[in-house]
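1. What shape does this take:
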Amino acid sequence: MSEANQSSVSEFLLLGLSRHPQQQQQFLFVLFLSMYLATVLGNLLIILAISKDSHLHTPMYFFLSNLSFVDICFSSTIVPNMLTNTLSSDIMSFLECLTQLYFLIALADMDNFLLAVMAYDRFVAVCHPLHYTTKMTPQLCILLVTGSWVIAILNALLHTLLMARLSFCADNTIPHFFCDMTALLKLSCSDTHLNEMMSLTEGGLIITIPFVCILASYICITSAVLRVPSTKGKWKAFSTCGSHLATVSLFYGTIIAVYFNPSSSHSTDKDTAATVLYTVVTPMLNPFIYSLRNKDIKGALTKIISMNCYVKH
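-> Modelled structure (predicted):
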């Protein structure tokens, strides 16, 4: 970065949750710490169950284990800073802010892509069950996940480099608990037209294309299920997609609430609450959604717990 482009603001003050009274801050600290531990433990158990049980070495569970890994990383990028922020205002250097922004974008994109890949997997399973094993080969599964990582990393790098070229001259206060791109663009005293244009065009496509693919997959799945003559057959087909639909609804519902509402309806408290939903609550709920609605996962977890109890005794 040239001398002229160096930002005069070298650090940012994240107000976030520290504006609440002290008693509320202590309660929030315990609450978010508990949720973070539940997120890490729950997703690790999902990964462990899938890796240990050979019956779960299928495309659906391969994608689910990747989703659990991404959720652990996503929460770990945000929650430790959030815990610090509940006790006092958190100060982050410009480099730390850019680093956090990079990982946030990359991991959020991966969540987005994996949900689309999982929808395609369910589409093939329901609409083309006889060709499932020939279509969803291990090579294709690895290619889909690797391709998703490459696109997510390049997209995050693009937006981070665009942010790095901006200057911040006066106010360094971010009314949030992490370095949100929108908040940073508002603070910049440089021309942010290119950043905003890339966010709306390229960034918009990154979100909307997987979402459209998910919608198209479930339209085809619904159409195929409705043609099944027996009620039991319909219920079985829908139940295989129920967990994924719940996760999709949580992820996109909260993102739409934060980023696609009219700016006039936004308030700091509302935005913070909605952001907590998709950054903290959704990664925590995913393991519960998949384990409670999935007898295979429950069976694998029961085996692991039983084996541990047997070893101890």
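2. switch to C-alpha atoms for all contacts and neighbour counts from now on
-> Noted.
3. Can you check my assumption that Leu13 lies in a strand?
-> Yes. Counting by DSSP: H, G, I helix; E, B strand; the rest coil, Leu13 is found in a strand.
4. So it is in contact with Asn172, correct?
-> Yes. The pair Leu13 / Asn172 is scored as a contact, 6.1 Å apart, by Cα atoms under 8 Å.
5. If you count surrounding residues, which of the two has more?
-> Set Leu13 next to Asn172 and count neighbours by other Cα atoms under 10 Å: Leu13 wins out with 20 against 17.
6. if I look at that one, how far off is Lys270?
-> Applying Cα to Cα, to the nearest Å, the value for Leu13 to Lys270 is 20 Å.
7. likewise Phe123?
-> Taken as Cα to Cα, the span from Phe123 to Lys270 is 36 Å.
8. neighbour count winner among the two?
-> Taking neighbours as other Cα under 10 Å, Phe123 and Lys270 compare with Phe123 leading, 23 against 13.
9. show me the contacts for the more buried one.
-> Phe123 sits next to 217-218, 220-221 when contact means Cα atoms under 8 Å, 6 or more residues apart in numbering.
10. Assign it to helix, strand or coil.
-> helix.
11. And the helices in the stretch 51-200 of the chain, which stretches?
-> Taking DSSP state H, counting those that start in this stretch to define them, one finds helices in the stretch 51-200 of the chain at 59-87, 94-127, 132-135, 138-164, 181-187, 193-200.
12. Same list, the ones you listed, but as TSV with distance to Thr231 please.
-> Compiled in TSV, the helices of the stretch 51-200 of the chain are given as follows (distance: least, Cα to Cα, whole Å):
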stretch	distance to Thr231
helix 59-87	24
helix 94-127	15
helix 132-135	23
helix 138-164	32
helix 181-187	48
helix 193-200	44
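13. can you tell which of these is closest to Ser8?
-> Ranking those by proximity to Ser8 (Cα to Cα) places helix 94-127 first, at 10.2 Å.
14. Flag every buried residue along the closest one.
-> 94, 97-98, 100-127 (16 or more other Cα atoms under 10 Å).
15. what do you get for stretch 195-215?
-> 195-196, 199, 203, 206-207, 210-211, 213-214.
16. Another sequence for comparison is provided below:
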Amino acid sequence: MMENASVVTLLTLTGLDFTLEYKITLFLLTLLWYFIILLGNISIIVAIVVDKNLHEPMYIFLCNLCINALYGTLGFYPKFLLDLLSSHVISYAGCMLQGFVIHSSICCDFSILALMAYDRYLAICQPLTYHSFMTKQRVTVFVFFSWLIPLYCMFMNTATLLGSSLCGSHVKKIYCVNWMIFTLTCSPPAANIGVTYFNVLFYLAHFFFIIWTYVYLIRTCLRSTESWGRFMQTCFPHVISLATFCISVLLDILYMRYGSPNLSQDLSNFMAMEFLLIPPAVNPFVYGFKLTKIRNKFVNLVYIKRKVSNCQPMDYNIKSELSETAT
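-> Prediction:
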């Protein structure tokens, strides 16, 4: 078995055994959903980058959250769409890369959500020191490490699996994750177990940090109506984003570790890809509708376009009257 393990270079992704008609329907729906994710996140990114009034810590963190959504979904949707039209086979190296992208995207989400919670805590609980603390230089450092640390943690997790001999080639999922590769190894590396537990505890600390900030936020905001209104305006989208993300990731982890084989294939696939479906699509619309500055940005854009389109016939009539007068 060990001799055959070294020659495993192609892995098969299970869970895509559908009829051709079902695959075509699923392909069109997935493509439409991916387009919605791209449109929503790119719109928020462009709005924040172009408008200098949105160059504030809260919106900079939101911009990075949307960039991370594009990064994470890029590791899943193109390959998934390709699998629906062809054989669902992936190389060992490609599987490792996909697992790295998806895992690091999840960790980046936690880091950015923690930064957003801390930013709201400072803005509402310590407003007098907020602007002196949240300088451009400090925000840049925060953003840099919110990307660097997750990428490094997941690189170390992936590196501990590199070179491991595989005793199987069937990944029981519609995409690759490190845990599934770990279950296929002939002799699970102890280093990977240690790194995995460290990463889990590290990002669990992020979650408890977010809870701690919101305990103080709610206690502070309950003291005045004005503070509570500010909380609902700026923190409510973050709460929705955090809740959908944590529930989606938790469902995937619970199913991956303790899932029952008696579940239907459709339900299993939905639970596996829920955190790649709901949060990336919901976040841009929640923040876009709830945050006043971003909502006004899009409303003004639509108003300007409508005004320009209404003025075009008038301009044409004026030009024609001038030409007739000149003749």
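17. so what's the equivalent of Leu162 of structure 1 over in structure 2 closest to, chain neighbours aside?
-> Under the alignment (TM-score structural alignment), Leu162 of structure 1 pairs with Thr160 of structure 2. The shortest distance from Thr160 of structure 2 to any non-neighbouring residue, by Cα to Cα, 6 or more residues apart in numbering, is to Asn192 (5.2 Å).
18. Give me the distance between Phe298 of structure 2 and Val286 of structure 2.
-> From Phe298 of structure 2 to Val286 of structure 2 the distance is 14 Å (Cα to Cα).
19. Give me the common contacts of those two.
-> Joint contacts of Phe298 of structure 2 and Val286 (Cα under 8 Å, 6+ apart) do not exist.
20. The residue lying closest to Asp171 of structure 1 once chain neighbours are set aside - how many residues pack around it?
-> In this structure, Asp171 of structure 1 finds its nearest non-sequential neighbour in Leu187, 6.5 Å apart by Cα to Cα, 6+ apart. Using other Cα under 10 Å, Leu187 of structure 1 has 17 neighbouring residues.
21. Quick check: Leu187 of structure 1 touching Leu166?
-> No. Leu187 of structure 1 is beyond contact range of Leu166, at 9.9 Å (criterion: Cα under 8 Å).
22. mean deviation of stretch 152-162 of structure 1 from structure 2?
-> Here stretch 152-162 of structure 1, set against structure 2 after superposition, deviates by a mean of 1.2 Å using mean Cα distance after the TM-score superposition for structure 1.
23. what's the answer for stretch 101-108 of structure 1, then?
-> Averaged out, stretch 101-108 of structure 1 is 1.9 Å away (mean Cα distance after the TM-score superposition for structure 1).
24. Kindly report the same for stretch 22-33 of structure 1.
-> Counting by mean Cα distance after the TM-score superposition for structure 1, stretch 22-33 of structure 1 comes out at 1.6 Å.
25. Which part of structure 2 matches that stretch?
-> Counting by TM-score structural alignment, stretch 22-33 of structure 1 corresponds to residues 20-31.
26. Same check on stretch 202-221 of structure 1?
-> Aligned using TM-score structural alignment, stretch 202-221 of structure 1 spans residues 198-217 in structure 2.
27. For stretch 29-41 of structure 2, which outside residues touch it?
-> Counting by Cα under 8 Å, 6+ apart, 66-67, 69-70, 77, 81, 277, 280-281, 284-285 sit against stretch 29-41 of structure 2.
28. Would you reformat those residues as a markdown table and include neighbour count?
-> Converted to a markdown table, the contacts of stretch 29-41 of structure 2 look like this (neighbours: other Cα atoms under 10 Å):
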| residue | neighbour count |
| --- | --- |
| Cys66 | 25 |
| Ile67 | 18 |
| Ala69 | 25 |
| Leu70 | 18 |
| Tyr77 | 18 |
| Leu81 | 19 |
| Leu277 | 19 |
| Pro280 | 27 |
| Ala281 | 22 |
| Pro284 | 28 |
| Phe285 | 17 |
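29. okay, those residues in CSV with distance to Lys23 of structure 2 next?
-> Shown next, in CSV, are the contacts of stretch 29-41 of structure 2 (distance: Cα to Cα, whole Å):
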residue, distance to Lys23 of structure 2
Cys66, 29
Ile67, 29
Ala69, 25
Leu70, 24
Tyr77, 14
Leu81, 9
Leu277, 18
Pro280, 23
Ala281, 22
Pro284, 28
Phe285, 28
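30. which of those residues sit farthest apart?
-> The widest separation within the contacts of stretch 29-41 of structure 2 (Cα to Cα) is 24.0 Å, between Leu81 and Phe285.
31. Could you give the number of residues near Phe178 of structure 1?
-> Counted with other Cα under 10 Å, the neighbours of Phe178 of structure 1 add up to 25.
32. and what of Val30 of structure 1?
-> Val30 of structure 1 - counted by other Cα under 10 Å - has 14 other residues nearby.
33. ok, so what distance separates it from Met82 of structure 1?
-> 11 Å.
34. Val185 of structure 2 reaches Ser164, doesn't it?
-> Heads up, residue 185 of structure 2 is Thr, not Val. Yes. Using Cα under 8 Å, Thr185 of structure 2 is in contact with Ser164, at 6.2 Å.
35. Contacts only, for the residue most central in space within structure 2.
-> Note on structure 2: the residue nearest the mean C-alpha position is Ala69, at 3.1 Å, using Cα atoms, centre = their mean. By Cα under 8 Å, 6+ apart, Ala69 of structure 2 lies in contact with 41, 105, 280.
36. host element of the residue opposite the first one in structure 1 once aligned?
-> Across the two structures, Asn41 of structure 2 finds its equivalent in Asn43 of structure 1, going by TM-score structural alignment. Using DSSP states H and E, Asn43 of structure 1 falls within helix 22-52.
37. what does Asp252 of structure 2 give?
-> helix 236-258.
38. Show me what that helix is packed up against.
-> In terms of contacts (3 or more Cα pairs under 8 Å, 6 or more residues apart in numbering; DSSP states H and E), helix 236-258 of structure 2 is packed against helix 92-125, helix 265-290.
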